[in-house]
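[1] let's see this in three dimensions:
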Amino acid sequence: MGDHQKIHPVEADVEAPPTTPLVAPGSHRSEKGVPDPLPYHSSIGSIEPITPKEKKRKNCCCRCLCCTITTLILLIVAIAISGLVLYIVFQPKLPKYSIDTLRVADFKLNYDMTLYARFTVKITASNPNDKIGIYYEKGSHLSVWYTNTKLCGGSLPKFYQGHHNTTVLNVILTGRTTNATALMNALQESHQTGQVPLVLKVDVPVAVELGKLKLRAVRLVVTCQLVADSLSANNMIKITASNCKFRPEI
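    Have a look, this model is predicted:
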């Protein structure tokens, strides 16, 4: 009878170190021993892990952007509220301007074909506000134009216009135009129709006073479209139409 061999089970080596699954660098193991997926950047052709430094910089940029937007919104709201309060307290009204009379003291064509003009303009400025004063500063300029040709110019005096005040100004404008033969011919044709179109331009620095607070001066540009019956010398010209508009220039 042949030899019989017994096969005994192989006992595990208790002294051998336990085997651990391979874990990619930078990953974290969960409580069950399963490695967590790697955070990554998606880019063309590669996957890169997000470092803590990059995450911190990204969060910092987001906070700065949010703070900037919030500050701008608060600033806009504050300006709107301030403007509303000023409007309610002072109730501002636009000033009014009118050209009352235009007198031609001198208007002649000299031998050298230069045109000399001297006008006297009567301007009425009205301030209808209860709590707002108006300072008309130095550096103003007035001019009278026929089509695209300047006939004469001058300036306004410096003065302060108080609440509910109406100020009448008599301003002298003088000027000399060279090569004025064609201009005189055009003016004579307008005389025959009895309608001479003129434009009075006013550019004056103005400062508004709110209560006792004087604001920074801005330039006020006034343009008056006029129609006169003639431009005869030593004659009070009748203004048949007048339309004045103004705008501030900061």
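[2] C-alpha only now, for contacts and for neighbours.
    OK.
[3] show me where the chain has its strands.
    Using DSSP state E, the strands of the chain run over residues 41-43, 46-48, 96-109, 115-127, 132-136, 141-146, 149-154, 159-161, 165-177, 196-210, 213-214, 218-228, 235-237, 239-249.
[4] second chain to compare with the first, below:
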Amino acid sequence: MSEKVCSHHKSKKKKAVRTCLAVVAVVVFLALLTILIVWAVLQPKKPRFSVQDATVFVLNVSAPNVISTTIQITVLSRNPNSRIGVYYGKLFVYANYNNQQISYYTVIPPTYQGHKDLNIWSPFIYGTNVPVAPYNGLRLAQDQSAGAVRINFKIDGRVKWKVATFVSGRYHLHVTCPVTIPLPGSPGKPAGVVVGNNAVKYQLSQTCTVSV
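    Next comes the predicted model:
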């Protein structure tokens, strides 16, 4: 008699566990479905970046395979979403010339960008005696002689999306800003404004490509 009672209790216990698991699965499914529906309705858009100006302090080739750079850029970031906020983690800014990094990483601190908000950052990007491939040193010298240098300013980091009280997981953010810097005295190029000893500021307004 006791064995039948025990087996009956075990059966009820298993049934309760299965019911509980089924309820949890339904709740999780409905929560995920709600998030997906909200996400589809809101249609999140990537942040938009652009470089507004660049101030060149140093840009020279001290040897065929050594480049020194000090440039301050003004970066504009815009959140195009009307219902979604953006959390930026640390952003790392650096300069690339002809597919080779020519500066150290400059860090932009974490920040939050609200709906339709605009952020402006002005990081200094620099590298002292950075070794490069010899052909890049020669090419930079040639570009300087020609009167214009094309540099890709890159921003790498992570972002989170905020919808009401929901905050998403982290996504990788990759921004590339191709900028052509006209050098002083370049014929047919917009003149820069001298802002200090050997420093020239150029108005650019160059759009960046963004990948999330």
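[5] hang on, the earlier thing: tabulate the strands of structure 1 in JSON lines, adding columns for mean neighbour count and distance to Asn59 of structure 1.
    Written out in JSON lines, the entries for the strands of structure 1 read as follows (neighbours: other CA atoms under 10 Å; distance: least, CA to CA, whole Å):
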{"stretch": "strand 41-43", "mean neighbour count": "10", "distance to Asn59 of structure 1": "16"}
{"stretch": "strand 46-48", "mean neighbour count": "10", "distance to Asn59 of structure 1": "19"}
{"stretch": "strand 96-109", "mean neighbour count": "18", "distance to Asn59 of structure 1": "57"}
{"stretch": "strand 115-127", "mean neighbour count": "19", "distance to Asn59 of structure 1": "56"}
{"stretch": "strand 132-136", "mean neighbour count": "21", "distance to Asn59 of structure 1": "50"}
{"stretch": "strand 141-146", "mean neighbour count": "18", "distance to Asn59 of structure 1": "57"}
{"stretch": "strand 149-154", "mean neighbour count": "18", "distance to Asn59 of structure 1": "63"}
{"stretch": "strand 159-161", "mean neighbour count": "15", "distance to Asn59 of structure 1": "57"}
{"stretch": "strand 165-177", "mean neighbour count": "16", "distance to Asn59 of structure 1": "60"}
{"stretch": "strand 196-210", "mean neighbour count": "20", "distance to Asn59 of structure 1": "46"}
{"stretch": "strand 213-214", "mean neighbour count": "12", "distance to Asn59 of structure 1": "45"}
{"stretch": "strand 218-228", "mean neighbour count": "18", "distance to Asn59 of structure 1": "45"}
{"stretch": "strand 235-237", "mean neighbour count": "15", "distance to Asn59 of structure 1": "75"}
{"stretch": "strand 239-249", "mean neighbour count": "14", "distance to Asn59 of structure 1": "44"}
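[6] got these as CSV, with distance to Phe90 of structure 1 columns?
    Conversion of these to CSV gives the following (distance: least, CA to CA, whole Å):
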stretch, distance to Phe90 of structure 1
strand 41-43, 59
strand 46-48, 63
strand 96-109, 18
strand 115-127, 13
strand 132-136, 7
strand 141-146, 29
strand 149-154, 33
strand 159-161, 16
strand 165-177, 16
strand 196-210, 7
strand 213-214, 12
strand 218-228, 19
strand 235-237, 40
strand 239-249, 19
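[7] how many other residues sit next to Phe90 of structure 1?
    14 (other CA atoms under 10 Å).
[8] about what we covered before: Lys58 of structure 1: which of the strands of structure 1 is closest?
    Each of the strands of structure 1 has some distance to Lys58 of structure 1 by CA to CA; the shortest is strand 41-43, at 13.1 Å.
[9] verify the stated contact: Asp143 of structure 2 with Ile151.
    No: counting by CA atoms under 8 Å, Asp143 of structure 2 stays clear of Ile151, with 11.0 Å between them.
[10] tell me what angle the top helix by length along structure 2 forms with strand 148-163.
    Determined from DSSP state H, the single longest helix within structure 2 is helix 2-42. With axes from the mean of the first three to the mean of the last three CA atoms, to 10 degrees defining the directions, helix 2-42 of structure 2 sits at 130 degrees from strand 148-163.
[11] which residue lines up with Thr178 of structure 1 in structure 2?
    Thr178 of structure 1 is assigned Pro131 in structure 2 as its aligned equivalent, the criterion being TM-score structural alignment.
[12] what distance do you get for that match to Ile155 of structure 2?
    Between Pro131 of structure 2 and Ile155 of structure 2 the computed distance is 21 Å (CA to CA, to the nearest Å).
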